[in-house]
Structure formats: structure tokens, C-alpha cells
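Peer 1: When you get a sec, could you give me coordinates for this:
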Amino acid sequence: MSKEIVTLQFGTYSNFVGSHWWNFQAKQCENRPEVDDELRIDTNSTMQLRKSAAGLRKSIWTPRLISVDFKGSRCHSVIDDDVTVAEKPADTTWQGEIKKYEEAKGSVSNDWSSFLRLQLHPRSVLTLPGSYNNESFELHTSGLDAFRETNISSEIEESLRFFSEECDHCQGFQILCDLHDGFSGLASSTLELIRDDFPKRGIVVAAFPKSHGFSNVDFLSRKRQILSYATALHELASHECLVLPLSLMKRSWEAQPSQFRSFPHISFDAYNPYESSSVFAAGLETFSSCYRSGGINMNYVISCLTSMGRPIASLRLGLPLPARDDVTFRQFLSSYPSFDRDSFVALTPYLDSQSHPFAQCVSVRGISSANQSLNHYLERNYAANLNVSSGHSLGLVTDSSFPLLWPSEYARKGKESEVASMSLLQSSSDAANVLTSLLAESSSHMTLAKVSHHFDQDKIAESHEHLKQLSQNYTQSKPRSASDSSSSSSE
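Peer 2: Purely as a prediction, here's the structure:
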């Protein structure tokens, strides 16, 4: 039985992440059987892709995707009613360099579709009315208003119905959203719509705060933004889903410039959305493999990680995984008494240390026969926790549009464009740091006195009370235990 997934992307930065993520899917489908045959690979990209006619002779894969952005955002690969009228063919491989625009804080590309290798169905591309822009759409409440007052809500609903009704068995939804502006309001409103229409489907939300913090933002604007973050996180976490706050900054809500996370074997410009978004795409591609393999359902992963009222989880990524061909995966794991070394970099803010998880989903890409060794490791080191594990022989396969480079010794033998990776999707008391820090920043009397007129007072009180309760759920209860707590997928 197929277990399709529908993906939604809200906001410019989320669409940057999505473009890199879809390129992983495109690369995995290359040199595979013809589209008329079912693709059977251990990461099963076809759960996220659909077949579209591209003329009389062949079909192509298009994402089961709804992308929302400002009007004027360009999309270079759109098919028209299942007939190709794209500016570039489906099998085009990106050969050029990404065009960059020098700004005060680094090179920034404004066109996420310029490096997207898959074509999109017309129902995938939605834009806000022309009156909305970065300045008028800066708060969570702006998105709530747009959903109520414009036709974007009906367009989203129609696209949702289109992509979901063609599924044989939709297992759930993946939502990527910019947390720092009105797109978080659109996402939370859509999330409520999905939960009403699909009450039993799994939902995973990846939420991205402002990528470079508040270093050039005035005091009152920052305070408005903090309250917007609080109400957004409150609403996203209120709909029985798994929420992942993702940022390369160690601190996301504070006034002073925050340090960025760094990886030991790769370098990138954290201010460049084209480059920084590729890190998150690698993380999403790695951890989502667990429920795209066919052996584990998305709802099972979500239920394991969100039990006892803990919807907020954290993500750590090992990229590239420092495992050599001359060392077995068991030997590699034996050097880790727990997953707390520098090789696993936190993609969630405020994770200064690593506490023992209540539950975790560990996914490995690019290591043959990883499942047995990984299960043995988890049973030995995390016997009292709820563990879900997933190992896949296919690594992360990149092309020339992917900006991250790593030393040649980390590429898989004979495959320079393929690298091993490992993700740790965890529910732990670390999540309380995200919530308590946001509460502290948004609850000051000065904040409420000067900027709360932009928000509904009852909604502010409700969001603060909810976030406070959530933070207590991570600190007052003991980790869940299970006598037989490991589950794995077949490779």
C-alpha cells in the first residue's frame, strides 16, 4: 500500500529549503526504472512525488506540493494542466552558478526556483495578493488576517483537496513555514484546516525563525516580532502535530547577534539563504527517511515523540557522517558512549548541552547494513527510552546546484556526489529551553505595554499560558521507559 505525503511550504526561506529538498528527490529518481514502473528504493521518494503527463510519449515526476510566497516570486518550472510548457525540461541538470546579490551582510540569492530541478503542477504555486510584502506581512497576525480576508484560503483548500484526493492512502503532511512573519499565520490557519479535514493523519511542522536574528532591527520591531513568535509557536503546537523549531543560530529570540552553528567538515555562509537552507534540507531529507521507507508510518514516529503533551522536538545532524569504508558502522558507533559529540550539530536553537532524550528517532543514510548495529547501540545505550531507528544504504545524493562541499574522503567510495548522514530527532528536556527563553523575552511588562496593541490581549495571555504548560511538560515528568522500545525499518 502506498503511503503518500503532501508537503506545504509557506514563505521565501521555507521555499529555499524546499528547493534543495526536492532536488534530493529528483536526483534519487535519476537512472531509475521508467516512471510507468513503481519506484522501489529504500528512501521511497515517490511517496512525495506524483506522475504528470509531459506530452504524448512520457510522464514526469512532480512534487505533491503546495508552495505559498509573495506575488512576484518567480517559478521557472511549472507545467500547465499536465502538459509541459516549462522554461527548462524536466531532465535539466543545473550547470551554472547561482546568481548572488551583494548586500551588507553577505551574498543573498532572491530566487529559490532558479535551482529547483523538478517541475511543479500549477496547483502547487500559490501567491499572496500584490498588496502584501515584507513590511506589511511582518507579523503572525498578518497571516491570520490574510487567511480570513483574501482568497488565499480557498486556493490552499482547493490545492489540498486536489493533491490529497489523488492519493491512495495519504499518511500525512509535511509543513515548512517561516516563523518570523505572516507566513506562520497562514501555516497555522492551514494546519487547523488540515486537522479538521484529516483528523487521523500525521503532521510534521518545520518552523524557521528569522535566519539572521535581530541585529539590524529596532527595539519595538523586535518586541513585536517576539510576541509574534510566541503566538505562532503556541498555535502550531496546538494541533496534535510534531513541531521542529529550526535555526542555525544558537539563540533566536535575543537582541544581541547570536553565534551560528558550525559543522566540523563543511563551510557555508549562514547569511546566504541559498547556502544555509541546504543544511536544513539535508536534515529534513535524512530524518524523513524513517517514515518514507515503508516500514514505519509517520503517525507512529509522531506519537512516540509527542507523548505526554510534548509536541516540540529538536533535530541534530551529522553531515557528512565521519564513517570510513575501512571501519564498520558498529565500530564507528562504539566510539560514541552517547550522541553528544561535535559530529552531531544542533539545528534547533538553545540546545547548549544534550540531555538524555525521552524518545528519539535515529535515521542513518549511506551506510550498508546499518539497522542491526544501530538497534544494538540503542538497546545498549538508551534501553529506558522509546527509540525508533531507520537505516538506508542510499546516502544523500547531490548535484552541482548543491552548495555544500566536504572533503573527498567523506564521499562514498566511487561516488563523489553521495555522502553518508545521520539525524537525531529527539524529544527531551532541551525543548524546555526553547520555550522558557521565548517566554522570558515575550512576557516583560515593557514588551506588553509598548507593542501589545498589535495583538489580541486574550490571545497573548493564552499563548503564554500554553507555552508555560508545555515547558513544564518537559521538566516535571520522568522520561518514558519501555521494556522493548526499539523499532526499525527494513533496509
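Peer 1: drop to CA atoms for contacts and neighbour counts, all remaining ones
Peer 2: OK.
Peer 1: Spatially central residue for this structure, please.
Peer 2: A206 (4.0 Å; C-alpha atoms, centre = their mean).
Peer 1: roughly how far apart are that one and H466?
Peer 2: Using C-alpha to C-alpha, to the nearest Å, A206 is found at 19 Å from H466.
Peer 1: tell me the helices in the stretch 51-200 of the chain, going along the chain?
Peer 2: Secondary structure of the stretch 51-200 of the chain (DSSP state H, counting those that start in this stretch): helices at 140-149, 152-165, 183-197.
Peer 1: mind putting those helices in a markdown table, mean neighbour count and distance to T306 included?
Peer 2: Below are the helices of the stretch 51-200 of the chain laid out as a markdown table (neighbours: other C-alpha atoms under 10 Å; distance: least, C-alpha to C-alpha, whole Å):
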| stretch | mean neighbour count | distance to T306 |
| --- | --- | --- |
| helix 140-149 | 19 | 24 |
| helix 152-165 | 17 | 25 |
| helix 183-197 | 22 | 16 |
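Peer 1: Could you give me the buried positions within stretch 160-180?
Peer 2: Of the residues in stretch 160-180, 160, 163-164, 167, 170-180 count as buried by neighbour count, 16 or more other C-alpha atoms under 10 Å.
Peer 1: Out of those, which two sit at the greatest distance?
Peer 2: By the measure C-alpha to C-alpha, C167 and H180 form the most distant pair in these, at 32.1 Å.
Peer 1: another one to check against the first:
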Amino acid sequence: MREIVTVQVGGFANFIGSHFWNFQDELLGLASDPNNDPVFRNQCLNMDVLYRTGETQQGVLTYTPRLLSVGFQGSLGSMSSRGLLYNESSPGPSDVVTWSGSVSTHASAPRKKNLFLQRLYEEEQESFSMINGTSSGKSDSQREIQDKDIVEFLDNHVEFWTDFSKVHYHPQSLYELGGLWMDPQEFDNYGIGKDAFSEGFRGEEICERLRFFVEESDHIQGFQFVVDDSGGFSAVAADLLENIADEYANTPVLLFAVRSPSSQMNLRSRKQTIFRELHDTVSFSRLASFGKLIVPVGLPFLNESKASTLLCIENEKPYHCSAVYAAALHSATLPYRMEPVGPTADSFDVFGAVDINGFVQMLAGQARQNTVAILDAAMPAPALNGKQHEQSLLGNLQPLTPEVSEDVEDLQAVESMIIHGALRSDGQRASISEVKETVNAIYGHAITRPMFCHLSVARCPLPIPLPYPSMFGNLVGQYGELLNSPFVGSSPRGSLEVHSIPMAVRLRSSSAILPFLENRLGNLRRYGLQRGALGAELLRNWGFADDELYDMGEMLSKMVSTMKPHSEISSDSD
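Peer 2: All right, here's what the predicted structure looks like:
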């Protein structure tokens, strides 16, 4: 067994994670239903890579994500930090015997389950009733009305990532960062989160939970790490990554650094601008130093990007933006969850499986240490043999990584492309061999091509679960096919209209990332390292000594020079 442990740190990372696990839960449900499309019953995906089997004290078998989620205290909404499956009550306060005065207890009322969570509870109770032979049963018309109400409610009222989570979690999975005595909005920079991990017993508690999932694994394959790097949780994640590097030195980490559009709002003053740019530089430098491969994800205006041409996204809603990024992360991580098959894959439903170590080594290579990869996505992916007015598959891939150059020729680029659920122009699902032939033809006719491209293909599309936002445009059909004429008065479309979509994503190590790296190196020099730098005092208040800042500059300089080998970049220590 080659297990993956998933780590989610911070608010937006957990929003993405909630959608990600909903996809997995939907795939599990579709695979177990004999009446469903055979493509879902023959996924050739090993869910045991991500999930663990267990048993409650009552002897009930469980199947839960091998997940550690770290969030702000109070960020779980109506969900208990111990989840819902394991109902062991946590010990209450002991009787006060040294105090003779009066004692008063102040307790906040638990949050009520929203319409979607109530529906989940009803379905579970109905399932138990069916087992006991006492099912009442509900008509399809009643269920349809409820679905419409739920979709409308979620599109307008999601506050917490647990509001739309359809997954059960293990009691060790959900950790709330308590005792900070501040609002989540104030936990907004690297400096304020720098000691959050080490204070008290937080670091020990978090590492102990991580150790629980690692030690019960037969042969851990690696860590799938998602961090909201827009605020203080970046520092928490960096300290956790440092611990992982020390304790699990030979275990690869694939790190996604994510942020929502709302965290990248326009800054009104120069002081705020310097503050934010130094946070971005320090955050990226610290995170990148503990992993061989880091993937920045999060556009400042997702709804205005080419990546959302077929989508209707509201930037101010994390529920919306995280759904796009979760779909891309699900697709990008398929290669190390595929069942390995032989070299001839035409008779199988997957092709191009690779473990996480091979995946990271492939993109990082030996020449590009601490590599930054770009994440591109086509959502939904176009048909393989589209009309003349449609762009090619490569043309539809658009970056979800910010500050990326367009139309860059990098002969040293390394790519991993993942395509699943691809459709032909007649609306039928394409075979593995058809996808391979199409991609080979695209690269064969390309003026420039990467030094190396690894292709992974799966016939199973991305399922759209009920609690997915209504964000598809009126040119997207029921199975993600792109229509010639739009639906009238039916945009945006959600899970009741769109059941699945084909996806194409690409991770690439390319010099197109240079603007991202050069901006961070330039800001560190301008605001932190130069004599009389405006941000020097701020960085000292964040606890960074001069030698630490020079080390950051040295690392960023090397990353830039590796991507641009012929440039002359002076060392920061000169």
C-alpha cells in the first residue's frame, strides 16, 4: 500500500479541501451503484491511497480521509472538531473543589445545521431505517424540490467550509488553532503567525495528529500539502513543514500554496502595499525552502481570467473560487492515485500512473531545486476534435498561478499533463488511445515544445456533487460538452443541470514563472535588504534577523538564475 497523507492549513485551503473531498466521496458513491455509468464503476483509482479504514467504539466500520486539517478556532461552523462518526464525548471540566464562591458557566449555543447538512442527516437516518426495515421513503418530486432549495441556499449562504462538506472525518483530523485572542481577519500576515505553532502545546498537538496518520500507514508515499499562504497560517505551515522535513526527511511533499481573490484586494496606502509585498516574499521563501516542489495557486481576479471563460464566478465568495481550484487539484493529483497498468493501456481506463516521488522528481529534476511549478487548467476541457472555431486543447489551458508570462519559449520546460473524461466531438467519451494520439498530434505540430512532457489519462470525468456551486455558463451541457448554442435563461448552471465534466490540467516547470520569482526577489531587496529599506523594521518585528533575510535573498536569486541561466544576477551576500 502506498498511502498519501493530506494536510490542509488555513481557511481557504480548507474551503478547497472541502470541495476536493466531496469529489472523492461522489466518486465512491458512483462506483458503488450498479445502475451508474460504467465509467464510474471502473475508475481504476485506488481510494485507499487517500482514505483509511477504521472502526468506532460501537464496532461500526468507517472509511475516512487520511487528513490533517488546521484552522482558526470557530471555523468549523456546526461541525464538532471530533467529526460526526465517532461520538465519544470529550471529558468535561472537573468539579471545582478549591473555590468556595459561586461558579457561573457561559456557553455559546451550538450552530444549527443548515439545509444541506440537515438533508445529509435525514439521508443517513433513512439509510439506517432501510437497514432496519422501517424506511418511510420519499418521492422523487420531494427530493427534487429539496435539491433546488439546497443549491440555492448554498450559493447564497455558505459561511464555513463545513457548510457544504458531505464527508465524515476522523477525530484526529480537525484541529482548531485556539488561544489566539483575535479575529480571523487580524491573523493576516506572516509576523503575527510566526509563533502560533510553537506557543503552548500547539505544535506538539498538531505533530502528534500528523504522526497518527503516518504511523498507521503501511508505506507512506508522500504528503499532499495545501496551505492558505495569504496570512498567518503561512507561518504555521512553514513550521509544520520544517518538522516534516526533520522527522520524515525522505518523504516527498507536493505543496500547493493557495489564496482567494478576497485576500488580494487593492491596497490603499504605500505602507499597506509594502506590508503585503513583504508578507508575500517571506511567505513564499519560507514555504519553498522546505519543499522541492511548490505550486502557487490563486488569481487576484479569477472571474476575469481566461481560465473562467465558461464559468460564472463571484470573486467575493470563497465557496465559488475554491471550487475551481479544488477541481484542478483533484485532476493534477490523479497520477499518483491511479492503479498502475502495463505499457499497453488501450484496454484499461487509466494511463500514466506515477507515484508522488516520481511526480515531484519529474517536475523538479536535478537542475531545478526548490522548483516552482505553474498550474494550468481547462474547465471543462474542449472536445478532442472540436469545430474549426474552437481552440485546441493546449489553447484552452490557462494558468491558475499568478504573475505568469504568456507565450514564453522555454526549451528546458518540463510538463505533466493530466486529461480525464475527455469527449469526442460527437459527445462520446474518448478512449485512452484517442487522447494519446490527439496530444501527440498537438505537440507534433507545435512550433515549440517542452523538453519533456509526461501524459496521464483517465476515462472517468470529474463528477459534480450536489453541494457544488452553480457556476457553469450556458454553453456547458449535462456532461460538460461545449454547446454550439447557449441555453436560454439557464445561466449559471449547477449540479442539477451539469452531472460531470471533462478536465485537462498541466503542471509545468517553466521560465514563464520568472515574473513571480523576480517580483519577490526585487521586493525583498527593495524593502528589506537595501540600506534604509522601508520594511526593515517591520521584518525585524516579525522576528527575522539580517542573516535570515540574506539567506532568503540568496535562495530567491538562485531560483531566478536557474530559470534564467544566462542572466548575470549578483549574489545578495556580495
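Peer 1: rewinding a little: looking at it, the residue nearest to the centre of structure 1 is touching F173, isn't it?
Peer 2: No: checked against C-alpha atoms under 8 Å, the pair A206 of structure 1 and F173 is beyond contact range at 11.2 Å.
Peer 1: What ranges does the stretch 151-300 of structure 2 have for its strands?
Peer 2: 174-177, 220-228, 253-258, 293-297 (DSSP state E, counting those that start in this stretch).
Peer 1: And the third one, how far out from the chain middle?
Peer 2: Translated: strand 253-258 of structure 2. Centre-to-centre, strand 253-258 of structure 2 and its host chain are 8 Å apart (C-alpha atoms, centre = their mean, to the nearest Å).
Peer 1: how close does that strand sit to structure 1?
Peer 2: Mean deviation of strand 253-258 of structure 2 from its aligned counterpart in structure 1 after superposition (mean C-alpha distance after the TM-score superposition for structure 1): 1.1 Å.
Peer 1: Also the last one?
Peer 2: In this overlay with structure 1, the average offset of strand 293-297 of structure 2 from its partner residues is 0.8 Å by mean C-alpha distance after the TM-score superposition for structure 1.
Peer 1: How about residues contacting that strand?
Peer 2: Strand 293-297 of structure 2 is contacted from outside by 253-259, 287-288, 325, 360, 363-364, 370-375, 400-402, using C-alpha atoms under 8 Å, 6 or more residues apart in numbering.
Peer 1: The same query, at a cut-off of 7 Å, please.
Peer 2: Under the contact criterion C-alpha atoms under 7 Å, 6 or more residues apart in numbering, strand 293-297 of structure 2 has outside partners 254-259, 288, 360, 364, 370-375, 400-402.
Peer 1: Restricted to helices, list those residues.
Peer 2: Among these, the members found in helices (DSSP state H) are A288, V360, A364.
Peer 1: closest to A458 of structure 2 among the residues you listed?
Peer 2: Taking C-alpha to C-alpha as the measure, A458 of structure 2 lies nearest V360 of those, at 20.0 Å.
Peer 1: Structure 1: which residue goes with that closest one?
Peer 2: Under the alignment defined by TM-score structural alignment, V360 of structure 2 corresponds to I302 in structure 1.
Peer 1: Contact partners for that match?
Peer 2: G202, L242.
Peer 1: E406 of structure 2: neighbour count?
Peer 2: 10 (other C-alpha atoms under 10 Å).
Peer 1: correction: N433 of structure 1
Peer 2: Neighbours around N433 of structure 1, by other C-alpha under 10 Å: 16.
Peer 1: hang on, isn't it packed against Y350?
Peer 2: Yes: here N433 of structure 1 reaches Y350: they are 5.9 Å apart, a contact under C-alpha atoms under 7 Å.
Peer 1: May I have the residues that are in contact with the residue in structure 1 that T251 of structure 2 lines up against?
Peer 2: In structure 1, the residue paired with T251 of structure 2 is R201, using TM-score structural alignment. Listed by C-alpha under 7 Å, 6+ apart, the contact partners of R201 of structure 1 are Q171, G172, N299.
Peer 1: now do L467 of structure 1
Peer 2: H234, L435.
Peer 1: ok, now T273 of structure 2?
Peer 2: So T273 of structure 2 contacts L267 (C-alpha under 7 Å, 6+ apart).
Peer 1: Structure 1: which residue goes with that one?
Peer 2: Aligned partner of T273 of structure 2 by TM-score structural alignment: R222.
Peer 1: how close does F183 of structure 1 get to L65 of structure 1?
Peer 2: Relative to L65 of structure 1, and taking C-alpha to C-alpha, F183 of structure 1 is found at 16 Å.
Peer 1: After the lengthiest helix in structure 2, which helix or strand is next?
Peer 2: Criterion DSSP H: the longest helix present in structure 2 is helix 11-32. Next in sequence after helix 11-32 of structure 2, counting helices and strands by DSSP states H and E, comes helix 38-41.
Peer 1: List the buried residues in that following helix.
Peer 2: Under 16+ other C-alpha under 10 Å, the buried positions of helix 38-41 of structure 2 are V39, F40, R41.
Peer 1: Which elements pack onto it?
Peer 2: Packing partners of helix 38-41 of structure 2 (3 or more C-alpha pairs under 7 Å, 6 or more residues apart in numbering; DSSP states H and E): helix 11-32.
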